[in-house]
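Peer 1: coordinates for the following, if possible.
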Amino acid sequence: MTNRLEALEDWAAGLLGQLEPASRNKLARSVGQALRRSQQQRIIAQQNPDGSEYAPRKQRNLRGKQGRVKRKVKMFQKLRTATFLKVKADGSTIRVGFTGRIARIARVHQFGLKDRAERDAPDTRYEQRELLGFTDTDLGLIRDALLTHLIDQ
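Peer 2: Alright, predicted model coming up:
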């Protein structure tokens, strides 16, 4: 995947160098927003960038729980919103990711690290669930957005 991303970067470098800075910023913003939408759709579908499903949640002992128990809620419902999944774009870079406390939670799931579910809870190893990553569709989306922007110029 990184080879294809580097090839796309090499191909686009010459074309991007010819754009005015304002036009490059506008293109970066639109590509960043399209990438965020793509990542959100993948998170809604509960899929890793390679197309495999997320590892399921661990079963919890809810015998002592009072009231209604939600069992079929999808993971990362709030993380995928624009409030938490931020796009930062300028003329030379596009970043789509999480910030603050949410970034820590996302990193634990992205790489399958250990963390505590609550303050005094024991450390738990989380399954790897790649929230962010490039798919072949994303690379095509970037290429198409660049070509469309150049044609409209």
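Peer 1: from now on I want contacts and neighbour counts done on CA atoms only, so please keep to that.
Peer 2: OK.
Peer 1: now do the strands in the chain.
Peer 2: 85-89, 94-98, 114-116, 123-125 (DSSP state E).
Peer 1: what count of nearby residues applies to the closest residue in space to residue 139 that isn't next to it in sequence?
Peer 2: Distances taken as CA to CA, 6 or more residues apart in numbering place residue 5 nearest to residue 139, at 7.1 Å, with adjacent residues excluded. Around residue 5 there are 15 other residues, counting by other CA atoms under 10 Å.
Peer 1: the residue most central in space within the chain and residue 9: what is the separation?
Peer 2: In the chain, the centroid-proximal residue (CA atoms, centre = their mean) is residue 132; its distance is 3.1 Å. Residue 132 sits 19 Å away from residue 9, taking CA to CA, to the nearest Å as the criterion.
Peer 1: go on, residue 56?
Peer 2: Between residue 56 and residue 9 the computed distance is 35 Å (CA to CA).
Peer 1: what do you get for residue 134?
Peer 2: For residue 134, the distance to residue 9 equals 13 Å [CA to CA].
Peer 1: out of those two, which sits in the more crowded spot?
Peer 2: Between residue 134 and residue 9, residue 134 has the larger neighbour count (other CA under 10 Å), namely 16 against 13.
Peer 1: tell me who's in contact with that one.
Peer 2: For residue 134, the contacting residues are 1, 49, by CA atoms under 8 Å, 6 or more residues apart in numbering.
Peer 1: I'd like the structure of this one too, to check against the first:
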Amino acid sequence: MSDDLHALEAWAGALLAKLQPAQRRAVNHKVAIDLRRSQAQRIKAQQGPDGAAYPARKRRKEFKGKNGRIKRQKAAMFAKIRTAKYLKVHADPGQLTVGFVGKVMHIARVHHEGLTDSVSKKGPKYSYPARPLLGFSEEDRTLVRESLLTHLAQT
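Peer 2: This is a model prediction of the structure:
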């Protein structure tokens, strides 16, 4: 996998070297946005970079109101974390980065690596299963190649 990334980097680097720094930054930014969209869709589908499904959430007791009606609907995992507010892109002429920022970075790291963290501020500790949020799959490599060629053709 590492060799594939180096080959992709060498191929893209040769194409980008012919552009001015401002054009390289613009192309990198567009490719990063496409990559962020791909990562967010994969997180929404609750799949890791290898295509494996995330481990299921721990079951909670349902909160029942009158007549046995369930008050709380099942919420999607990582609904807010995958938005553009938290999943940021950074592009400059030499590189592009897609990652989490702020307090969300800690939450994402705990879930990504499967670490132990407190459930609430002064709550109990819980050992979260590993749910890889960000990663580089074969589809992402293809997406980067196609996106780079599309944006280069437009410049």
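Peer 1: coming back round to it: list the contacts for the residue nearest to the centre of the first structure?
Peer 2: 39, 49, 97, 110.
Peer 1: residue 27 of the first structure: what's it in contact with?
Peer 2: For residue 27 of the first structure, the contact set (CA under 8 Å, 6+ apart) comprises 145-146, 149.
Peer 1: same thing with residue 86 of the second structure?
Peer 2: Residue 86 of the second structure makes contacts with 80, 100-102, 104, as judged by CA under 8 Å, 6+ apart.
Peer 1: what's the match for it in the first structure?
Peer 2: Aligning on TM-score structural alignment places residue 86 of the second structure opposite residue 84 in the first structure.
Peer 1: residue 96 of the second structure too?
Peer 2: Matched to the first structure by TM-score structural alignment, residue 96 of the second structure sits across from residue 94.
Peer 1: what is the neighbour count of its match?
Peer 2: When neighbours are counted by other CA under 10 Å, residue 94 of the first structure registers 19.
Peer 1: can you give me the helices for the first structure?
Peer 2: In the first structure, the helices defined using DSSP state H lie at 2-17, 21-44, 100-111, 136-152.
Peer 1: what's the mean distance for the first one versus the second structure?
Peer 2: Meaning helix 2-17 of the first structure. Its aligned residues in the second structure lie a mean 1.4 Å from helix 2-17 of the first structure after superposition (mean CA distance after the TM-score superposition for the first structure).
Peer 1: run the chain-centre distance for that helix.
Peer 2: How far helix 2-17 of the first structure lies from its chain's middle: 21 Å, per CA atoms, centre = their mean, to the nearest Å.
Peer 1: what does the third one give?
Peer 2: When C-alpha coordinates are averaged (CA atoms, centre = their mean), helix 100-111 of the first structure and its chain have centres 11 Å apart.
Peer 1: cool, and the last one?
Peer 2: Between the centre of helix 136-152 of the first structure and the centre of its chain there are 18 Å (CA atoms, centre = their mean).
Peer 1: that one corresponds to what range in the second structure?
Peer 2: Under TM-score structural alignment, the counterpart of helix 136-152 of the first structure in the second structure spans residues 138-154.
Peer 1: pull out the buried positions in the matching stretch.
Peer 2: Buried positions in stretch 138-154 of the second structure, judged by neighbour count with 16 or more other CA atoms under 10 Å: 140, 143-144, 147-148.
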